[in-house]
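A.B. asks: pasting the structure only:
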């Protein structure tokens, strides 16, 4: 699996995301770091990520963000509506997400990313 590139959807302001990137770097693994706030995934990319994670869109939502509290708290949305929310407000996407080939993990805790090595 070492020849399959590793991609990390990252937010540099997030300590868990920084820790995951540091763990990968300490292992000597070169990873493509995607600042997903500057370059958010499309709806199709997000759907593919969720499939690899084995998660529903609502499971990827950060509930502590102001935009969640203002617009989504207490609401029951469909998978498609949550996908729309994640695309419209990428800050709601939980991070970091590490992807290698057909596998992905949510780096909570950051050590989870090591499962892809």
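C.D. replies: In hand now; what should we look at? The shown structure was predicted, so the numbers you read here are calculated from the model rather than taken from an experiment.

A.B. asks: only C-alpha atoms for contact and neighbour calcs from this point on.
C.D. replies: Fine.

A.B. asks: Please report the distance of the residue lying farthest from the centre of the chain from residue 67.
C.D. replies: Going by C-alpha atoms, centre = their mean, the residue of the chain most distant from its centre is residue 74, 22.7 Å out. For residue 74, the distance to residue 67 equals 13 Å [C-alpha to C-alpha, to the nearest Å].

A.B. asks: that older thread, what about the residue farthest from the centre of the chain, which helix or strand?
C.D. replies: Under DSSP states H and E, no helix or strand contains residue 74.

A.B. asks: Please, where are all the helices along this protein?
C.D. replies: Applying DSSP state H to the chain gives helices spanning 15-26, 43-53, 66-71, 79-88.

A.B. asks: Who are the packing partners of the first one?
C.D. replies: So that's helix 15-26. strand 6-10 (3 or more C-alpha pairs under 8 Å, 6 or more residues apart in numbering; DSSP states H and E).

A.B. asks: next up, a second structure to put side by side with the first:
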């Protein structure tokens, strides 16, 4: 079973849902702006994606630019910033077991589906 971390207001995220539906694969949708991720869940996702926390941050978001840009943070501090401001989390993210992909570009999702 696949899980997609989804933001209904994001066009790329909506495209990802369409790709998942067209694939015929079973998946669940987690609207992470309504059903918040925990610190441990986000840390696990980073481990699955094999990236640092900063690589999952939407650095062009206004809140990042105004409050956090040009400051130094540890990986755990950045995770906490994303937990406190989930809008900063890149989306969509598709996960299955201990593997996953960020759907930017959305073609990454098709590649992921074809290899899992």
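C.D. replies: Done, it's in. Just so it is clear, the structure is predicted and the values come from calculations on it, not from any experiment.

A.B. asks: tm score of chain vs chain?
C.D. replies: Overlay of the two chains. TM-score (TM-score structural alignment, normalised by the length of the second structure): 0.93; 113 aligned residues with a C-alpha RMSD of 1.0 Å.

A.B. asks: circling back to that earlier point, now which residue in the second structure aligns to the residue farthest from the centre of the first structure?
C.D. replies: Aligning on TM-score structural alignment places residue 74 of the first structure opposite residue 70 in the second structure.

A.B. asks: which ones are touching the residue nearest to the spatial centre of the first structure?
C.D. replies: Per C-alpha atoms, centre = their mean, the C-alpha nearest to the average position across the first structure is that of residue 97, at 3.4 Å. The neighbours of residue 97 of the first structure, taking C-alpha atoms under 8 Å, 6 or more residues apart in numbering as the test, are 8, 9, 10, 104, 105, 106, 107, 113.

A.B. asks: Return the distance of the first one relative to residue 17 of the first structure.
C.D. replies: Separation of residue 8 of the first structure from residue 17 of the first structure (C-alpha to C-alpha) stands at 9 Å.

A.B. asks: if I look at these two, which residues touch both of them?
C.D. replies: residue 96.

A.B. asks: hang on, the earlier thing: separation between the residue nearest to the centre of the first structure and residue 74 of the first structure?
C.D. replies: Shown here: residue 97 of the first structure relative to residue 74 of the first structure, a distance of 26 Å by C-alpha to C-alpha.

A.B. asks: The equivalent of residue 109 of the first structure over in the second structure: neighbour count?
C.D. replies: Aligned counterpart of residue 109 of the first structure in the second structure: residue 105 (TM-score structural alignment). The number of residues packed near residue 105 of the second structure is 11, by other C-alpha atoms under 10 Å.

A.B. asks: now residue 105 of the second structure, nearest residue through space, not along the chain?
C.D. replies: residue 12 (8.0 Å; C-alpha to C-alpha, 6 or more residues apart in numbering).

A.B. asks: OK, contacts around the equivalent of that neighbour over in the first structure?
C.D. replies: Residue 12 of the second structure maps onto residue 16 of the first structure when the alignment is built from TM-score structural alignment. Residue 16 of the first structure makes contact with 95, 96, 107, 108, 109, 110, according to C-alpha under 8 Å, 6+ apart.

A.B. asks: And for residue 112 of the second structure?
C.D. replies: By C-alpha under 8 Å, 6+ apart, the contact set of residue 112 of the second structure is 100, 101.

A.B. asks: distance of it from residue 71 of the second structure?
C.D. replies: According to C-alpha to C-alpha, residue 112 of the second structure stands 34 Å off from residue 71 of the second structure.

A.B. asks: With residue 57 of the second structure instead?
C.D. replies: Distance from residue 57 of the second structure to residue 71 of the second structure, by C-alpha to C-alpha: 14 Å.

A.B. asks: of these two, who's got more company?
C.D. replies: Using other C-alpha under 10 Å, the more surrounded residue of residue 57 of the second structure and residue 71 is residue 57, with 20 against 6.
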